[in-house]
Every structure is written in C-alpha cells, then in structure tokens.
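> Sequence and predicted model, in that order:
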Amino acid sequence: MSKVVFITGGSSGIGKAIGDFLTEKGYKVYGTSRNPDNYVSNSKFTLLKMDVGNSSSIEEAVSEVIKKEERLDILINNAGVGITGPVEETPDNEILKAFDTNVLGPIRVMKAVLPQMRAQKSGLVINITSIAGYMGLPYRGIYSATKSALEITTEAMRMEVLQFGIEMANVAPGDFATNIAAGRYHAPQLDSSPYKKAYGHTLNMMNEHVDQGEDPSQMARAIYKIIQTRKPKVRYRVGAFLQKFSVVLRRVLPGRVYERMLMNHYKLK
C-alpha cells in the first residue's frame, strides 16, 4: 500500500520538486497551495487549497486527505515566506506575518495531522527549516529567527510524540534555485536610511545566491532518503558544501571570529 504524503507549499520550488519525485517513486502525494487552480496543469500530484495561516482551511484539507485515503503517513512542512531588511526598519506587521507563516503555520498543520498519526501508531513529520536558522545573518535576521524557532520547536515535539510511534526531523536547505526571492518581503531601501548602502549590497548578494543555488531535485532526493530511513536523525542539512560547513564553523569558532567572517563575506564594515 502506497504511503500517503502531505506537503505544504507544494505548487512550486522545493515543495513541487519533492512532490513530483515522491509521486514518481509510487507515493500518494497531496500538496497544498493558496491558489491551486493556477498550477493544475503543471503538477503530477493533487493540489488542495490551503493556507497555513488559516486553521479552518488546514482542518478541511487534512480531513479531505484522511477521508479519501483513511490514513496520512508523512507530513512535509515546506510552506514558508522570505523576509529581508534591517531589523530596525522592518515593519512590525511584516515581522508578525513571517512568524505566523514560518513558525505558527507548521505548528497548526502538525496539530491537525498528529491525531491521525497517533491513531495509526505511526507517522513521520519533516519540517523544512533553513541553514540560515543556525546563525543570525545580516539583513535576514527575522527570517533566521523564524527558521531557528521552528528548528527548536521540532526538537521538543520530537521527544513528545516519539511515544506514539511518530518520528520528526528537521531538514535545513541552503540556497536553492527557486522563486523565493521574488516572493519574499523586502523592507524598502529608504534614501534616508543609514543602512541603505549595506542593505542594498547585501540584498543583491542574497538574490544572486538564490539564482545560482542548487537544483531543488537535490532536496527531493534527500527527503526520499530520509523517508526510507527507519530512525531519522533530529536534523539534516542539504546544499552546497560551504553553506553546510558554515554551520560547523559557527560551532567551533569564537563568536567574534565567526561574526567577522560573515561580515567579510557580505562586505560589511
């Protein structure tokens, strides 16, 4: 019997790559999108209408899958938003939106699927975080904070649900060639801002990193391998070697040395 996979943010980028790959491997995949009708002709799997910011839409989508399949084996929390800007100049409402989508959104979805997994006495939850969540990156501080929060929340929940036969894992990607740069919120580059020059330069670098990022199919293969693992690890990192190695450096280098390394990378004084 094919395992049933539920992927949030399945209409494009990493989510779509994972859904397509798992469908080809014989899994029964359901993805979600706020506007699934826009992607029907471009998807190999079923897309359901859902917004991670709306609990009612989450309950409806999860209930639809369980009604059709009578089970839900794997949740992949992939939906998220990008946000850039000096923390001082990022509007409070945009900060709240980022935390709502990137942290509360996955928690809402986990709350919706866990009762079914508990009834089955089995299940796997994979939360897509980010290598940016391992460090405070300049002009990406809010994004880093949201992904770090999801990482820590998953670590706690993993210990809570293990008694029910449910496994959890974090997967932190580096830069991948997706449309996240086009969809992320950018705090405006104000002419009067003391951050204007440094922020503008860093923003250009970030967009270049995404454009030159890894192929999303690499994430799909990594997720497939994790699904095949009997006892998944707490965390995985996927991406370019230097991006993964930066996490190791953060752990072993003195804080000020690592900070200087980052500032040199972004050419900040």
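Thanks, I have it.

> can we go C-alpha only for contacts and neighbour counts from here?
Fine.

> What segments of the stretch 51-200 of the chain are helices?
In the stretch 51-200 of the chain, the segments counted as helices under DSSP state H, counting those that start in this stretch are 55-69, 92-99, 105-120, 141-161, 180-183, 196-211.

> Distance to Ala172 added to those, as JSON lines?
Output for the helices of the stretch 51-200 of the chain, formatted as JSON lines (distance: least, Cα to Cα, whole Å):
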{"stretch": "helix 55-69", "distance to Ala172": "24"}
{"stretch": "helix 92-99", "distance to Ala172": "17"}
{"stretch": "helix 105-120", "distance to Ala172": "15"}
{"stretch": "helix 141-161", "distance to Ala172": "9"}
{"stretch": "helix 180-183", "distance to Ala172": "15"}
{"stretch": "helix 196-211", "distance to Ala172": "15"}
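
> between those helices, which gets nearest to Val248?
helix 141-161 (15.8 Å; Cα to Cα).

> tell me the angle that closest one makes with helix 105-120.
Using axes from the mean of the first three to the mean of the last three Cα atoms, to 10 degrees, the direction of helix 141-161 lies 10 degrees away from that of helix 105-120.

> Kindly calculate the angle that helix 141-161 makes with helix 92-99.
Angle between the axes of helix 141-161 and helix 92-99 is 40 degrees (criterion: the same axes, to 10 degrees).

> Name the residues that touch helix 141-161?
For helix 141-161, contacts defined as Cα atoms under 8 Å, 6 or more residues apart in numbering pick out 82-87, 95, 98-99, 102-103, 127, 129-130, 132-137, 166-170, 234.

> Helix, strand, or coil at the nearest residue to Thr46 once chain neighbours are set aside?
Among residues not flanking Thr46 along the chain, Tyr30 sits closest, at 5.0 Å (Cα to Cα, 6 or more residues apart in numbering). Secondary structure assignment for Tyr30 (DSSP: H, G, I helix; E, B strand; the rest coil): strand.

> Below is structure B, check it against A:
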Amino acid sequence: MSKVVLITGGSSGIGKSIGEYLCDKGYTVYGTSRNPERYESSKFSILTMDVKDLKSIWNTVETVIEKEGRLDVLINNAGVGITGPIEEIPEVEIKANFETNFFGPINVIKSVLPQMRNQNEGLIINITSIAGYMGLPYRGIYSASKGALELLTEAFRMELKDFNIQMTNVAPGDFATNIAAGRYHSPLLKDSPYIKPYGNTLELMNTHVDSGSNPNMMAEAVFKIINTKNPKIHYKVGAFMQKFSVFLKRVLPDKMYEKLLVKHYKL
C-alpha cells in the first residue's frame, strides 16, 4: 500500500523537492499552501492550509483522511525566516514568526495524532534548522523558534512512545531556495547603532542561501528516514562545515564558540 504523506508548505523550496521526490518513489503526496490555485501544475495535490489558522489545519487534515482513509507521514515544513537586531524587530513580527515556525507545527501535529493513534502507527518529521542549535547574530528570533521546535520534538517522542508514533527533527543548513525572499527583514535604519554589522551580516546570509546546497539533498534524506525502522531524534543535512558547527557547539567552551561566530560574521 502506498504511504500517504502530508507536507506543509509543499508548494516551493524544500517542501516541493521532498514532495516531487516522494511522488517519484510511489508515495501518495499532499502538499499545502495558503494559495493552492497558483500551483495547479504541481506534480502532487496542493491543498489550502494556513498553519496560523486552526480551522484551516483541521479541515485540510480531514480532507486527506476522507480521501485516503489514512495518514502515514506528516512533514512539518512550513516556516518563515526573520532577520534583524532583536532590539529593533517589532514585537508583532516576533510573534508572527513563532506562530508559523513553532505554534503552527504544534497544531498540525495535534490534528494528525488522533488518526495516527487509531492506525497504531505514524511518522512525524519536523523540518527545523541548523540555526536552531545556536543563537546567531541578527537571526536570533529564527534560531529561537527553530530551537524550540527541536526541543518540543524530544518531549513529544516520549509522550507518543506507547502509540507507535515516531517523531524526528531534520535540520537543514543553507539550501538554494526562495526563503530569503519570503522572510521578514528588519529595515536597515540610517540612525541605527546596528546599521553596519547588521548590513554586513544580512549580505552574508543572502550569499549563503544563493550558494546553498541542492534541496534534493533534503528530499533524499527524508526518504531514507521514512524507510528507517527507528529514526534518530535529530538529523542534520547540508554542507559539512554547517553540520560540523553543531559538533563544535557541543565540544568547545561557550566563549570560544562565540568568538568563532563573531569572526565568521565579521562583527
């Protein structure tokens, strides 16, 4: 029987790559978007969902279950970027980022758990970020929202162990996607004390995304996880140095690691 997969934010970038790859492998795939009419030529079905709208989430999950009778894999991929000096980012934008990157995935998970529990099986893959393993300058809010999702997964796994429902994180590094175009950028204010370091860091971040890895790497990683009997808690996918940075965070003294980040971002 073909496994049924639901991917939030499946219309572009990493989500689209994962969906197309799984389609080619014979999976039944549904993606989501706030504007599915824009993606009528998609290789897989794109349904309406806004992860900030609880009714939208439950309606979409019910639609998939009604059509297929089951839901085997949820991939929480929908997310948005945010950059800027924490002091200058409006509170409304900070809350909006957490609504999409943290509270959204929680609510999507809650919506699929009853069905997976009835099936006595299921897999939930949360797409986080290597940035979630460290507090990055001028990406602090993004790091915090993704880091929170990493920790949530650790707790969820233990709560779900009696129901044969598995959960894991996949933390990508920089990939060549359109995430930079969709993220919130705190404006470079002429009178800001952060204008020079923030401007330099913003330019460096955009360069990393533009020269990032092929998102098919993420698709291949997700496919392997789906076909792993007992997935690990955390996976990192991306360039070697980006994955290695997480290892260094664990083994180096805090201030030494901080100095490496300061040097990298030329602060």
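Sure thing, it's come through. No experiment lies behind these values; they were computed from the predicted model shown.

> Overlay them and tell me the TM-score.
Their TM-score after superposition, calculated using TM-score structural alignment, normalised by the length of structure 2, is reported as 1.00; 267 aligned residues with a Cα RMSD of 0.4 Å.

> show me what contacts the spatially most central residue of structure 2?
The centroid of structure 2 falls nearest to Ile127 when counting by Cα atoms, centre = their mean (3.3 Å). By Cα under 8 Å, 6+ apart, the residues touching Ile127 of structure 2 are Ile75, Asn76, Asn77, Asn169, Val170, Ala171, Pro172.

> compared with structure 1, how much does whichever strand or helix holds Ile225 of structure 2 deviate?
In the assignment (DSSP states H and E), Ile225 of structure 2 maps to helix 216-226. Comparison of helix 216-226 of structure 2 with structure 1 after fitting gives an average deviation of 0.2 Å (mean Cα distance after the TM-score superposition for structure 1).

> which element follows that helix toward the C-terminus?
strand 234-237.

> For that following strand, buried residues please.
Tyr235, Lys236, Val237 (16 or more other Cα atoms under 10 Å).

> got it, and stretch 53-64 of structure 1?
Buried residues in stretch 53-64 of structure 1, counted by 16+ other Cα under 10 Å: Gly53, Ser57, Ile58, Glu59, Ala61, Val62, Ser63.

> now swap in stretch 165-177 of structure 2 and tell me
So for stretch 165-177 of structure 2, counting by 16+ other Cα under 10 Å, buried means 165-177.

> Met218 of structure 2 and Gly104 of structure 2, how far apart?
Distance of Met218 of structure 2 to Gly104 of structure 2, given as Cα to Cα, to the nearest Å: 21 Å.

> same thing with Lys161 of structure 2?
Counting by Cα to Cα - Lys161 of structure 2 and Gly104 of structure 2 are separated by 22 Å.

> what does Ser111 of structure 2 give?
From Ser111 of structure 2 to Gly104 of structure 2 the distance is 11 Å (Cα to Cα).

> between those two, who's got more neighbours?
Gly104 (23 against 18; other Cα atoms under 10 Å).

> list the buried ones in the strand or helix carrying Arg256 of structure 1?
In this structure, Arg256 of structure 1 sits in helix 255-265 according to DSSP H and E. Buried residues in helix 255-265 of structure 1, counted by 16+ other Cα under 10 Å: Tyr258, Glu259, Met261, Leu262.

> for the first one, what are its contacts?
In other words, Tyr258 of structure 1. Tyr258 of structure 1 sits next to Leu249, Arg250 when contact means Cα under 8 Å, 6+ apart.

> residue at max distance from the center of structure 1?
Outermost in structure 1, Cα atoms, centre = their mean: Ser192 at 33.7 Å.

> The helix holding Arg256 of structure 1 vs structure 2, average distance?
After superposition onto structure 2, helix 255-265 of structure 1 lies on average 0.4 Å away from the residues it aligns with, using mean Cα distance after the TM-score superposition for structure 1.

> Alignment lookup: Asn97 of structure 2 to structure 1.
When structure 1 is aligned by TM-score structural alignment, Asn97 of structure 2 is paired with Ala98.

> From what I see, its match and Ile83 are in contact.
Yes - between Ala98 of structure 1 and Ile83 there is a contact under Cα atoms under 8 Å: 7.0 Å.

> do you know how far Ile128 of structure 1 is from Ser63 of structure 1?
Ile128 of structure 1 sits 23 Å away from Ser63 of structure 1, going by Cα to Cα.

> got it, and Met157 of structure 1?
Met157 of structure 1 sits 22 Å away from Ser63 of structure 1, going by Cα to Cα.

> Kindly report the same for Ser2 of structure 1.
From Ser2 of structure 1 to Ser63 of structure 1 the distance is 18 Å (Cα to Cα).

> again, but for Glu24 of structure 1
Taking Cα to Cα as the measure, Glu24 of structure 1 and Ser63 of structure 1 are separated by 24 Å.

> likewise Gly255 of structure 1?
Taken as Cα to Cα, the span from Gly255 of structure 1 to Ser63 of structure 1 is 47 Å.

> one step back: among the buried residues of stretch 53-64 of structure 1, find me the one that's closest to Phe45 of structure 1.
Ala61 (14.6 Å).

> residues contacting that closest one?
Neighbour list for Ala61 of structure 1: Leu48, Lys49, Met50 [criterion: Cα under 8 Å, 6+ apart].

> circling back: tabulate the buried residues of stretch 53-64 of structure 1 (a markdown table), appending distance to Gly123 of structure 1.
Shown next, in a markdown table, are the buried residues of stretch 53-64 of structure 1 (distance: Cα to Cα, whole Å):
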| residue | distance to Gly123 of structure 1 |
| --- | --- |
| Gly53 | 23 |
| Ser57 | 22 |
| Ile58 | 18 |
| Glu59 | 18 |
| Ala61 | 18 |
| Val62 | 14 |
| Ser63 | 16 |
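
> Out of the residues you listed, flag the one nearest to Ser11 of structure 1.
If you rank the buried residues of stretch 53-64 of structure 1 by distance to Ser11 of structure 1 using Cα to Cα, Ala61 comes first, at 14.9 Å.

> which residue in structure 2 lines up with that closest one?
For Ala61 of structure 1, the residue aligned by TM-score structural alignment is Thr60.
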